[in-house]
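# here are the coordinates; sequence isn't available:
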């Protein structure tokens, strides 16, 4: 057939553009069918070299028609998946046909049966490299070596479009059988879904899932958009790879900002989780490859969460870090890395532009605005003090949203019909959002319902406690409205020292302060905090203060002299280590915006540097007779049965005890009375007194017990 005749025939056969991808695949199967017929004719007729072109005319005609229909489809905006994939990875027409040869049995079982007939027994329905090479030689119209198409470094294999089966007898390349990767099959036939092998480590972002309220830092969003758009060509392609390293506190709006940027750009977003990938170390490189290939196929931007998980042990993950860098450099053009810490030290490589973007927690004013904006989505009781919540809880936008959802559940549980959120619901929900990990290891949470007026104090002690309560209550006025926060780079918190003999109410005073201020109180377990291993004490202290920041919790160091004793002259490494611990704690106390309470029975043993840093130093002395009388009376609950013979004035006058000791006596007497099935009387109290005095190392004298001394040896003794 001459050139003129071929063109005329093509002109008569050309059709309209393809209407859809399926119609295109049917034409490709028809072309493959012709190719197999030519191959089978050569086998049956044993053609020689002079007749090698027999049967090629309809084959060439079909190829030309398909090419022209592809071009028409492209001009008319009809998406065809195989030509699109070919353009993405720059496949040749021959490589496209190789892919089609392996794909055919997935589309029509007829081709599997044909392959089985054309191959040696045992290869079944998948084409071998040898068969594919012979078919491609006919398609090309000349001799072809298998390695040029199916070597590991070719695009078909490098992008894992084609895979080899692995039979035990396949010693040579020609003997190996071919199949199309499962996800590539889905892609070519038009199934638009994420690779099922990535279900545990990745997902496609829902463009409508985020609300504007979650992205409080509009400046970051504007800058990111401006940077990306500056690199776009007229047809929407990036001129160079862009890599953004977004880091900062959890919930500070990093992911919501990325989603908002992609939504504005009209770009799909695929989100992968590095931490989850590290749970399957053997599959890390494969999962990362599949993820990045998905980004290429869709196309989409890539967002990788928890990338700083690789930084925690870089020596442990050298292969994973290398795989990450290779995949990012090879596949996606727009990548966002998200973590608590910056990963830029790992990412500077190749010609990618890497931008570090730090996300900080909102300040009090921004938090108040976020509370007000986000609360419009729920029903509230009035009034709600959002300023108090914003000041007390240093929450990110994400945590504010979670707290509102938790509070809504509480309100609906309480009142299913109306479900209006109260201030109490919000406070409880906020405390649930805070990190209570230190509660289980390094600290104990103390609770109290006591009020300041319940404490038996001297006027000076009561005034000091009231003053520090007022400092906390009015800090928003002084620090915020009056601008003192700009003059105080650090030290905006309160450091309080409570000192005095045992039992004088230091712990009770701390509990009452927390209750009056509506704050959590944690008593630090020094036995867990202080470690013999160098650096561990500092780590524990850092962890305590970091977690307390979230809820403005009060930190209570009881028997503080054990940790904060006087610094010693450095004579050895242990002295140096101990002094470093004290210096570190001083630093953390200065940085903390909340309340730190130190309690000690041994004021003289404290380091002078600590005493200087205390805004309040309150001495809780032994109560005088008048106060002891009040303590004795208030220790008995109104529900407790009392005998008329209790001599409160005698007890207050003759026994100089702290409130803690009086509490022990009263409680012990109550148990004695319960055993005797009698109201609590003087006999029970006297017996308990003797036991308490023995604990205190004091003698039991007849003069002290006076007329009640005989009760010590009476029938109840």
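Nice, I can see it. Note that the structure is a prediction, hence the values are computed from the model and not measured.

# From here on, just use CA atoms for contacts and neighbour counts.
OK.

# Grab the longest helix from this structure for me.
Across the chain, the longest stretch assigned as helix under DSSP state H is helix 21-45.

# from the middle of its chain, how far away would that one be?
Chain-centre distance of helix 21-45: 54 Å, with CA atoms, centre = their mean, to the nearest Å.

# Double-check residue 321 against residue 308; I have them as touching.
No. Contact between residue 321 and residue 308 fails when scored by CA atoms under 8 Å: they sit 10.8 Å apart.

# which ones are touching the most centrally placed residue in the chain?
Taking CA atoms, centre = their mean, the centroid of the chain lies closest to residue 250, which sits 5.9 Å from it. For residue 250, the contacting residues are 340, 396, by CA atoms under 8 Å, 6 or more residues apart in numbering.

# Mind doing that once more with 10 Å?
By CA atoms under 10 Å, 6 or more residues apart in numbering, the contact set of residue 250 is 338, 339, 340, 359, 360, 361, 395, 396, 397, 398, 399.

# May I ask which two of the residues you listed are separated the most?
For those, the maximum inter-member distance is 18.6 Å, found between 338 and 395 (CA to CA).

# who has more neighbours, the two?
Shown here are residue 338 and residue 395; by other CA atoms under 10 Å, residue 395 has more neighbours (30 against 26).

# The more buried one is in contact with residue 430, isn't it?
Yes. If you go by CA atoms under 10 Å, residue 395 and residue 430 touch, sitting 8.7 Å apart.

# Against that first model, consider the following:
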């Protein structure tokens, strides 16, 4: 019977070996595994010769391990193997080495099947590699379950065990000792490739089943591109998908990263940190860095990681396993700064330490909105940290990006009636300092707005609205948004004041030309923003002017709520101010400080601690104003109360005088809508002469008169205006004489 078994086994060996001698074509995972199973089948057949029948032929073999016979007990001693069996095992080990050499030669001719790539990326020993093949066999073909149950002497254990691996995979006793060490808790097999033993399984010793982790199986059988447990947390980016850099900012960051990587200290773990505005291309830069090394990039969302320590440890283990399997770099995307309080630092650190120690070519990336020092990040030992900014592209590059998206419209973009997208591109690039990602998102949003209108060509206002919608911030925590509904025609102030405001808007529009192209930005490290001071009595149009500026520049307008900024606790006001300006810097919004003298008042003589800290707050706010490169507007009724240091930092100062009679006529007319019914006796010049009030009070008069007329179901007439005017003047402490509004008065 032994001779018959040897004959059948040798025939199978010759048949399968002949299949390996064919042409070296595409060597896939299935073909490679079948080749590996040649030596495994031979080994199982050889082990079978040590005692027992063929489990595939003997119907009683499946019951082995469910009962113990007297003969088996008497034969369970450590009997020395007979000479014939020893020769069979020597022949098998020689055949296994020969088969493995032929497989290695064939695999080296191509890209390498997953098993080979796994062995290279995780630097597996020969014994570990054989153990992976042994465990994978049970996932490939259910016939091996019978073999394993039989050879384990336990019909309930249909997976390879530690004992079976030690008996089958080595050539000598030294290999058995090596296998025990490699299957220990600190080895790569147990740490990354095998499933945990499960409850109560760790104490079984030699009988512990060996099963591959689900992701290892899907990787080796090529049934999954990314671990399904990482969906929503990890984005995989392949080397051949790396995009070209968009703009000079991304290209410059690429060059600096490559130069730094070329000079990285030997034996260190390279860590690259990139910071900059959203959509600036930080992730693409890291993608190109990994692709330059021929590596895949795993981009991890910190916001999507679980905060509970055990769940986070399990997710990080899956991420590190994925990186080790595919020889990938790991990069973290920091959507906000909350990860430091939310995620246990020690878990992140231990996981990255394990990655650094186990990976063949470790590379760690970090991207966020703010610059991070190495001490802020959970960096492993021997980490060499480099950080750099990915600045937004200049105005010319931004215009080119807008034009490239417009070119996707094809001939329709040049059809009659279509907007001039070349001109629009230059206008949008000047108004909005968007990143490439924000421009692409704005263009998609504009197409949606156009489609909603039933057209495929976005209009100017749709592109502008989509561009404004790209700003993401949390300014509502400290300020209130003001909808910019007023235009230049609504703003009734002296011509010289109006011209000054227009010049300030032009200054913002052309800042890229002056600061960027002409080089003034390189000379000035601060003070490059546009800061306006509107001074004048209440109701003279300061808030309306702020709305006009916001509408002209296409920016959001936020009025700072002092109640949410000023705090009685020392240091908290400064913290809130810093958060306010940080959010404004991310959004590009206009900060409007109404009643600005409350925050920017003159610093006083220090008589107690309160004076000292109040002066510190004022000084800190002046520094923030000077360092802010956006637009700020301060409005005050009492300019003489403002600190002189603030006046020096203002780009322009516009005075809003009390309106004269001619201006009051214009204000009355501007406040009356075209659809409002007006009586023929309405005499606006007469009202303007009799009512000495600012625009804010005139607004109250017109609105009150409209409600009076509506209540009487009559057009708005002089009687309504006079009654409303008298009530408003009384609010101001002015009691008009009875004959003041004659002949329209009572």
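On my side now, so go ahead. Quick caveat, the model's predicted, so the values are computed rather than measured.

# List the TM-score for the superposed pair.
TM-score for the superposed pair, counting by TM-score structural alignment, normalised by the length of the first structure: 0.84. Supporting figures: 692 aligned residues with a CA RMSD of 3.8 Å.

# intersection of neighbour lists for residue 395 and residue 430 of the first structure?
Residues within reach of residue 395 of the first structure and of residue 430 at once, by CA under 10 Å, 6+ apart, are 389, 403, 550, 551.

# And the helices in the stretch 601-717 of the first structure, which stretches?
With DSSP state H, counting those that start in this stretch, the ranges of helices along the stretch 601-717 of the first structure come out as 608-612, 625-634, 648-654, 659-676, 682-696, 702-705.

# ditto for the stretch 101-250 of the second structure
114-121, 126-140, 143-151, 162-169, 173-182, 188, 214-220, 247-262.

# can I get the ones you listed in JSON lines with distance to residue 623 of the second structure?
Formatted as JSON lines, the helices of the stretch 101-250 of the second structure follow (distance: least, CA to CA, whole Å):
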{"stretch": "helix 114-121", "distance to residue 623 of the second structure": "52"}
{"stretch": "helix 126-140", "distance to residue 623 of the second structure": "62"}
{"stretch": "helix 143-151", "distance to residue 623 of the second structure": "74"}
{"stretch": "helix 162-169", "distance to residue 623 of the second structure": "68"}
{"stretch": "helix 173-182", "distance to residue 623 of the second structure": "61"}
{"stretch": "helix 188", "distance to residue 623 of the second structure": "54"}
{"stretch": "helix 214-220", "distance to residue 623 of the second structure": "54"}
{"stretch": "helix 247-262", "distance to residue 623 of the second structure": "27"}
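
# Would you reformat these as JSON lines and include mean neighbour count and distance to residue 325 of the second structure?
Compiled in JSON lines, the helices of the stretch 101-250 of the second structure are given as follows (neighbours: other CA atoms under 10 Å; distance: least, CA to CA, whole Å):
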{"stretch": "helix 114-121", "mean neighbour count": "19", "distance to residue 325 of the second structure": "6"}
{"stretch": "helix 126-140", "mean neighbour count": "20", "distance to residue 325 of the second structure": "13"}
{"stretch": "helix 143-151", "mean neighbour count": "22", "distance to residue 325 of the second structure": "25"}
{"stretch": "helix 162-169", "mean neighbour count": "20", "distance to residue 325 of the second structure": "22"}
{"stretch": "helix 173-182", "mean neighbour count": "14", "distance to residue 325 of the second structure": "18"}
{"stretch": "helix 188", "mean neighbour count": "17", "distance to residue 325 of the second structure": "11"}
{"stretch": "helix 214-220", "mean neighbour count": "20", "distance to residue 325 of the second structure": "8"}
{"stretch": "helix 247-262", "mean neighbour count": "17", "distance to residue 325 of the second structure": "23"}
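
# Which among these is found nearest to residue 578 of the second structure?
It's helix 247-262; of the helices of the stretch 101-250 of the second structure, that one is closest to residue 578 of the second structure (CA to CA) at 26.1 Å.

# Now do the following helix or strand past the closest one: distance to the chain's middle.
Note on helix 247-262 of the second structure: by DSSP states H and E, the next helix or strand toward the C-terminus is strand 269-275. The chain centre lies 16 Å from the centre of strand 269-275 of the second structure; the measure is CA atoms, centre = their mean.

# Now the element after strand 269-275 of the second structure, going C-ward?
Heading C-terminal from strand 269-275 of the second structure (DSSP H and E), you reach helix 282-292.

# Show me which residues of that next one are buried.
Residues of helix 282-292 of the second structure classed as buried: 282, 283, 284, 285, 286, 287, 288, 289, 290, 291 (neighbour count, 16 or more other CA atoms under 10 Å).

# Which residue in the first structure aligns with the fifth one?
Counting by TM-score structural alignment, residue 286 of the second structure corresponds to residue 258 in the first structure.

# got a list of what its match touches?
So residue 258 of the first structure contacts 215, 220-221, 224-225, 244, 246, 264, 269, 301-303, 335-338 (CA under 10 Å, 6+ apart).

# repeat that for 8 Å
221, 303, 336.

# Let me see the ranges of the helices in the stretch 351-500 of the first structure.
With DSSP H, counting those that start in this stretch as the criterion, the stretch 351-500 of the first structure has helices spanning 364-374, 386-392, 397-414, 423-433, 437-441, 459-473, 475.

# Which strands or helices does the longest one pack on?
Of the remaining helices and strands, those touching helix 397-414 of the first structure by 3 or more CA pairs under 8 Å, 6 or more residues apart in numbering; DSSP states H and E are helix 364-374, helix 423-433.

# Export the ones you listed to a markdown table and append columns for distance to residue 158 of the first structure and mean neighbour count.
Below are these laid out as a markdown table (distance: least, CA to CA, whole Å; neighbours: other CA atoms under 10 Å):
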| stretch | distance to residue 158 of the first structure | mean neighbour count |
| --- | --- | --- |
| helix 364-374 | 48 | 18 |
| helix 423-433 | 47 | 18 |
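
# between these, which one is nearest to residue 157 of the first structure?
Short answer: helix 423-433, nearest of these by CA to CA, at 48.6 Å.

# what range in the second structure matches the closest one?
So helix 423-433 of the first structure is aligned with residues 460-470, judged by TM-score structural alignment.
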